[in-house]
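Visitor: build me a structure from this.
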Amino acid sequence: MKNIELFDDYTGAILALLYQSFPVPTALDARKLSGHGEIDEFGRIVDDMGRPSRSFEIAISTLGWLESAGFISSRQKNQYGHVQVTLTAQGLQLLNAVPDALKSKEPSGEKLVRFIREGSLGLARETVKAVIAAGVSAGLS
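Guide: Model prediction:
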C-alpha cells in the first residue's frame, strides 16, 4: 500500500475515534493503528518480518501531521503515540461540515465513523480527502 493510502486510512481511523469520543481526550497509539507492536533489540517497532515498520512510521507521522496542521491537539507525546488527544475547534468544525464534494446532509464526522464501522475503507479515504481539502481551501490548516 502507498504511503498516502496508509495516511488516509490512519487519518480516517484517528478522526473517527476522536469524533466519537469528543470532548473526552483519548490516547492514540501508533502501534495499534499500524498493527505492529513488536520491538527489536534496538527499540524499533518492527513488522512481521522483523524489519523496521514502515506502517508504524506512517502512523506516528500521521499523528504529528494532524497536530501540526491544527486538526488535533495532544497534551503529551511519547515514542509510540500521543496522550490526551482531542479534536481542535478546526478539526471539529471540519468534521461537522458537509463538503459539497460529499453531496450529503450527513456531517463528515458521522459519515467517517459509519464508513470505518462498516469496513468501507475506500469511502472512508474519500471522506478524509474531502475533509482535508475543505480544511486547506478554508485556510484552517
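Visitor: going by C-alpha atoms from here, please, whenever you check contacts or count neighbours.
Guide: OK.
Visitor: and the helix ranked longest in the chain, what does it pack against?
Guide: Counting residues, the longest helix found in the chain (DSSP state H) is helix 3-21. Here helix 3-21 touches helix 30-34, helix 54-68, strand 81-87, helix 108-118, helix 121-137, going by 3 or more C-alpha pairs under 8 Å, 6 or more residues apart in numbering; DSSP states H and E.
Visitor: tabulate those (a markdown table), appending mean neighbour count and distance to residue 47.
Guide: Output for the helices and strands packed on helix 3-21, formatted as a markdown table (neighbours: other C-alpha atoms under 10 Å; distance: least, C-alpha to C-alpha, whole Å):
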| stretch | mean neighbour count | distance to residue 47 |
| --- | --- | --- |
| helix 30-34 | 20 | 9 |
| helix 54-68 | 20 | 8 |
| strand 81-87 | 22 | 17 |
| helix 108-118 | 19 | 24 |
| helix 121-137 | 19 | 22 |
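Visitor: mind checking which of these is nearest residue 23?
Guide: Counting by C-alpha to C-alpha, residue 23 lies closest to strand 81-87 out of the helices and strands packed on helix 3-21; the figure is 6.7 Å.
Visitor: next up, for comparison:
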Amino acid sequence: MVAPTNLEFFETLTLALFQQLYQSFPVPIDIDPMKLAYSFLPENVEGEDGLRLFGAAEHTVAFLKREGFIEHGDMHLDDGTYVDVSLTSKGLLVMDSMPAPLSGSSTVAGEIRDLLGEVAKDGVKDGVREGAKRIITYILTSASSIMSAS
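Guide: Okay, the predicted model is just below:
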C-alpha cells in the first residue's frame, strides 16, 4: 500500500483525535501522537515514509492547538505524550454542529464516528480519505462562523 500524503494522514489523525477528545469531554486526557499515528499507519510503511508520518502526527497536535481547537498542558519529553488535552469551546461547538452538506449523521461528531467505524472495518481506503477530507474542510471553513453564531 502506498503511504498517505501528510495532508491525508493529518485528516485521519485529526478525526481520531477529535473523536477521543469529544468522548472524554470535559475530562482532559493524555495523547501520545506516536501511538495515535501507529494505529493509522498502513501496513508495510517504514523508513522515511514512517518517520515522515510520525512527524506529521506531532505537527497535527501543534496545528490544532495553534488554531484554537484543542488545548493541552505540557508534553512529556521522555515519550512525547501531551498531558491534559481537551477540546476548546471552539472544538466542542464544531463537533456539535449540524453540517448540512455532510451525509448521514446529524452532527460532526456522528460523521466522524461513522467514518472511523469504516476505518476499523476496512482500513483507510479512498472513500474514507474523501470522507475525511470533506469533514476536515467543513471543520476548518465553518469554525469561525459557528463561533460567531453562538
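Visitor: hmm, back to that, tell me, the longest helix of structure 1 lands on which residues of structure 2?
Guide: Taken onto structure 2 by TM-score structural alignment, helix 3-21 of structure 1 occupies residues 6-24 there.
Visitor: superpose on structure 1 and give me the mean offset of that stretch.
Guide: Superposed on structure 1, stretch 6-24 of structure 2 shows a mean distance to its aligned partners of 0.8 Å (mean C-alpha distance after the TM-score superposition for structure 1).
Visitor: so how far is that stretch from its chain's centroid?
Guide: Averaging C-alpha positions (C-alpha atoms, centre = their mean, to the nearest Å) puts stretch 6-24 of structure 2 1 Å from its chain's average.
Visitor: list the buried residues of it.
Guide: Buried positions in stretch 6-24 of structure 2, judged by neighbour count with 16 or more other C-alpha atoms under 10 Å: 6, 8-22.
Visitor: ok, residue 139 of structure 1 to residue 90 of structure 1 distance?
Guide: 10 Å (C-alpha to C-alpha, to the nearest Å).
Visitor: pick out whichever of the two has more residues nearby.
Guide: Per other C-alpha atoms under 10 Å, whichever of residue 139 of structure 1 and residue 90 has more neighbours is residue 90, with 16 against 8.
Visitor: could you find the closest non-adjacent residue to the more buried one?
Guide: For residue 90 of structure 1, ignoring the flanking residues on the chain, the nearest one in space by C-alpha to C-alpha, 6 or more residues apart in numbering is residue 71 at 5.9 Å.
Visitor: so what does the one you found match up with in structure 2?
Guide: Counting by TM-score structural alignment, residue 71 of structure 1 corresponds to residue 69 in structure 2.
Visitor: quick one: contacts for residue 38 of structure 2?
Guide: residue 54 (C-alpha atoms under 8 Å, 6 or more residues apart in numbering).
Visitor: counterpart of it in structure 1?
Guide: Alignment note: residue 38 of structure 2 maps to residue 35 in structure 1; criterion TM-score structural alignment.
Visitor: coming back round to it: and the longest helix of structure 1 with helix 108-118, angle?
Guide: 110 degrees (axes from the mean of the first three to the mean of the last three C-alpha atoms, to 10 degrees).
Visitor: residue 96 of structure 2 is in contact with residue 109, isn't it?
Guide: Yes - taking C-alpha atoms under 8 Å as the definition, residue 96 of structure 2 is a contact partner of residue 109 at 6.5 Å.
Visitor: export the helices and strands packed on helix 3-21 of structure 1 to CSV and append columns for distance to residue 101 of structure 1.
Guide: As requested, these are exported to CSV (distance: least, C-alpha to C-alpha, whole Å):
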stretch, distance to residue 101 of structure 1
helix 30-34, 27
helix 54-68, 21
strand 81-87, 22
helix 108-118, 11
helix 121-137, 7
